[in-house]
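# pasted the sequence and its predicted model underneath.
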Amino acid sequence: MFSSISFLAILLSISFLLLHRSEAQLNSTFYSSTCPNVSNIVQGVIQQALQSDPRIGASLIRLHFHDCFVQGCDASLLLDNNGTIRSEKDSGPNTNSTRGFNVVDNIKTAVESSCPGVVSCADILALSAEASVSLAGGPSWNVLLGRRDSRTANQAGANNSIPAPTESLSNLTAKFSAVGLNTTDLVALSGAHTFGRAQCRLFSNRLYNFSGTGNPDPTLNTTYLSTLRQICPQNGSGFPVTNLDPTTPDTFDNNYFSNLQNNQGLLQSDQELFSTSGASTISIVNLFSSNQSAFFASFVQSMINMGNISPLTGSNGEIRSNCRQVN
């Protein structure tokens, strides 16, 4: 029989586990009493930014994506270099590529004015992603909140963990699996490329020298190839941008998947979802192309899944007063 001391120890252990679990759970009403207007504040700043920068919505959702894939959704991406931090902004996937940090700063300023010291930068990224999708005509959802901000960055992790636009489907699947996301999540989240832009350097190999062959990617629609070559000349700088979705570039819809069916995926990582022989992703692309509601529903669930990657909660981390630096 257990002694009373052993029994008490077990009860304390169970209580600790339950408490830890409850701390780790995010919820949509986290700021209902401390900052009830936070979603409206975020959306208002983004609406204003969209007036002069139609790309900003896609850029903001990309910040959330690139943050979550590196040590979890903790706003580590937002930290600037200082004496102890090597910024993730200077990693290969982010340098001269990620953008929208000034808009995040503006959101943080507006939120701090209304609710000082309450809302984390990590939650601002999650809320910004939802607002950006909704404002572009996509679905809206109740964002799960309660993340706290990291005191560290992981530049090496950013170099290794973030999916690259030139990767094979097997590599993409492995990187998603490493953070607990499945094949449906991969296809659904790739659908965020239904709006936004990409630099020529991220896909120019497909236009002129795919896999070192000296020829274009054979999966690339030939008419689309001609159009892209005009935008991205072979000896150009590599930094001009073109629409990820040539049909409705600033609208969040399911045309991205129809583009894949027509061999008009801009990035190799896009077209791989449909053109990899025998891949399980093909049927998902076909479903999302024919049924926008199915895409929207899966996208919302996948965004929630991604937002749940290793958040800091409870007493872990901090609430930064400036998203670019630790307190």
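Received the coordinates, thanks.
# all contacts plus neighbour counts: C-alpha atoms, from now on.
Fine.
# what about A198, helix or strand, and which?
Take DSSP states H and E as the rule and A198 turns out to sit in strand 197-199.
# from the contact counts, what lies against that strand?
Packing partners of strand 197-199 (3 or more Cα pairs under 8 Å, 6 or more residues apart in numbering; DSSP states H and E): strand 241-243.
# which SSE is immediately downstream of the strand it packs on?
Next in line after strand 241-243, if elements are assigned by DSSP H and E, sits helix 255-261.
# please name every helix or strand in contact with that next one.
Helix 255-261 packs on helix 268-275, helix 281-290, going by 3+ Cα pairs under 8 Å, 6+ apart.
# pick the most buried one from those helices.
helix 268-275 (a mean of 23; mean count of other Cα atoms under 10 Å).
# any idea of the angle that helix forms with helix 281-290?
In terms of direction (axes from the mean of the first three to the mean of the last three Cα atoms, to 10 degrees), helix 268-275 departs from helix 281-290 by 90 degrees.
# same for helix 268-275, what does it pack against?
Checking 3+ Cα pairs under 8 Å, 6+ apart, helix 268-275 ends up next to helix 169-178, helix 255-261, helix 281-290.
# that older thread, I'd like the next helix or strand past the strand holding A198.
According to DSSP H and E, the helix or strand after strand 197-199 is helix 204-208.
# give the buried residues for the helix or strand following that following helix.
Where DSSP H and E defines the elements, the next helix or strand beyond helix 204-208 is helix 222-231. Within helix 222-231, the residues scored as buried using 16 or more other Cα atoms under 10 Å are Y224, L225, L228.
# just the terminal-to-terminal distance for stretch 22-41.
One end of stretch 22-41 to the other measures 27 Å (Cα to Cα, to the nearest Å).
# structure two is appended below for comparative analysis:
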Amino acid sequence: MKTMIKTVAAAALATLALGAQAQAAFPGDKPITIVVPFSAGGPTDRVARDLAEAMRKPLGGVSIVVDNAAGAGGSIGANKVAKSAADGHTLLLHHIGMATMPGLYRKLPFSVENDFEYLGMVNDVPMTLIGKPSLPANNFKELTAWIGQNKGQINLANAGIGAASHLCGLLFQNALQTQMTTVPYKGTGPAMTDLIGGQVDLMCDQTTNTTSQIEGKKVKAFAVTTSKRLTTPALKDLPTMQEAGVKNFEVTIWHGLYAPKGTPADVTKKLNDALKVALKDPDFIKKQEGLGAVVVSDKRVEQAEHKKFVAAEIAKWSPIIKAAGVYAD
């Protein structure tokens, strides 16, 4: 009997040891996938690819790939990660949509607050109001006059219901007390293509996606959505919405990193540690600043603070979405 007990105990210890070795070896040789719930070429995709490069070294040089799973305002990609193996090899990079999905969707196949491990915030991204290159207006005053003269005929592009561009567009219409025809796309990339081509008139989108287009004079820029002017060379001359006469209009988009619920604590710590290293990487910071984004350096880089912040954002945006009467099935 004693021999049997010793054998069982030895087997149990061996299993625990193997499990500990497997966890200690994370990430090992298996690639890590960062799921972006929007199409390639969009602002969140750009952040993800820069972050993947910056996190590779602190994670031992492991391969980190980006997987675009676009659709349904980011909920398809988020659900994909929520249902993935909780081993740290499948992550989600999402923006403010994590806080707006609970208000936008009557029924989600996952819980934003309960089905993810929060790994830390990445950046804060201002937004810009831009127009097609052939638009007759050249400044915000001329733009509002043009909007007033063309009521019911203006097309406002966005990256889909729940996307940052959609939320900004809602607030913009509300601020001007006007209605525009919103044109949803499967991501900001195709929306930007049609804006440049003149198929749509306006779009409000993140600086990570608009800065290079503004710099290249492929679109017209009218204002930024921050409380203060930006210092990025291509954007420094743009007025804030407040300066342009739109009161209390401030929208900043943020990005955070997530893992499936149940991912072991030592694995999430390794990921959080790697994220902190990446956020101090001079090359990553330079790339983000060049796009008008600000890399997070406050307490939101901590897992618990990240989760607390998103909960506060859910409480902030849900009543706004409800008041606008916008819902997605």
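Thanks, I have it. These numbers come from a predicted model, not from an experiment.
# quantify their similarity with the TM-score.
After superposition, the two chains reach a TM-score of 0.33 (TM-score structural alignment, normalised by the length of structure 1), with 156 aligned residues with a Cα RMSD of 5.4 Å.
# before we move on, back to that, which of the helices and strands packed on helix 255-261 of structure 1 sits closest to S177 of structure 1?
helix 281-290 (14.2 Å; Cα to Cα).
# quick check: angle from that closest one to helix 169-178?
Using the same axes, to 10 degrees: helix 281-290 of structure 1 against helix 169-178 is 80 degrees.
# in a markdown table, list the helices and strands packed on helix 255-261 of structure 1 along with distance to A110 of structure 1.
Below are these laid out as a markdown table (distance: least, Cα to Cα, whole Å):
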| stretch | distance to A110 of structure 1 |
| --- | --- |
| helix 268-275 | 36 |
| helix 281-290 | 37 |
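# let me know which of those helices is the nearest to L189 of structure 1.
Across those, L189 of structure 1 has its closest neighbour in helix 268-275 (10.7 Å, Cα to Cα).
# how about the helix or strand harbouring A11 of structure 2: buried residues?
Assessed by DSSP H and E, A11 of structure 2 sits inside helix 2-24. If you call a residue buried by 16+ other Cα under 10 Å, then helix 2-24 of structure 2 has these buried ones: Q23.
# heading C-terminal from it, find the next helix or strand.
Counting by DSSP H and E, what follows helix 2-24 of structure 2 is strand 32-36.
# quick check: angle from the very next helix or strand once past that following strand to strand 32-36?
Counting by DSSP H and E, the next helix or strand C-terminal to strand 32-36 of structure 2 is helix 43-56. Calculated by the same axes, to 10 degrees, helix 43-56 of structure 2 forms an angle of 160 degrees with strand 32-36.
# which helices and strands does helix 43-56 of structure 2 pack with?
strand 32-36, strand 64-68, strand 90-94, helix 207-215, helix 265-279, helix 282-290.
# for the second one, which helices and strands make contact with it?
When contacts are defined as 3+ Cα pairs under 8 Å, 6+ apart, strand 64-68 of structure 2 packs onto strand 32-36, helix 43-56.
# and those, which is most packed in?
Highest mean neighbour count among these (mean count of other Cα under 10 Å): strand 32-36, a mean of 24.
# which SSE is immediately downstream of whichever strand or helix holds L156 of structure 2?
Using DSSP H and E, L156 of structure 2 sits within strand 155-158. As assigned by DSSP H and E, the chain's next helix or strand after strand 155-158 of structure 2 is helix 164-176.
# for that following helix, buried residues please.
Those buried within helix 164-176 of structure 2 under the rule 16+ other Cα under 10 Å are A164, S165, H166, L167, C168, G169, L170, L171, F172.
# who's in contact with the last one?
Meaning F172 of structure 2. Residues near F172 of structure 2 by Cα atoms under 8 Å, 6 or more residues apart in numbering: none.
# export the helices and strands packed on strand 64-68 of structure 2 to CSV and tack on distance to A12 of structure 2?
Supplementary listing: these in CSV, determined by distance: least, Cα to Cα, whole Å:
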stretch, distance to A12 of structure 2
strand 32-36, 30
helix 43-56, 34
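# nearest to D273 of structure 2, out of the ones you listed?
Shortest distance between D273 of structure 2 and these, using Cα to Cα, is found for helix 43-56: 9.5 Å.
# what's the angle from that closest one to helix 207-215?
Using the same axes, to 10 degrees: helix 43-56 of structure 2 against helix 207-215 is 110 degrees.
# for the one helix or strand Q47 of structure 1 maps to, which helices and strands make contact with it?
Element membership of Q47 of structure 1 [criterion: DSSP H and E] is helix 38-50. Here helix 38-50 of structure 1 touches helix 56-68, helix 101-114, helix 121-135, going by 3+ Cα pairs under 8 Å, 6+ apart.
# could you give the angle of that helix to helix 56-68?
Using the same axes, to 10 degrees: helix 38-50 of structure 1 against helix 56-68 is 120 degrees.
# counting neighbours, which bits of helix 38-50 of structure 1 end up buried?
Under 16+ other Cα under 10 Å, the buried positions of helix 38-50 of structure 1 are V38, S39, I41, V42, Q43, V45, I46, Q47, A49.
# how close does the last one sit to E130 of structure 1?
Right, A49 of structure 1. For A49 of structure 1, the distance to E130 of structure 1 - Cα to Cα - is 15 Å.
# please apply the same query to the third one.
Relative to E130 of structure 1, I41 of structure 1 is positioned 13 Å away (Cα to Cα).
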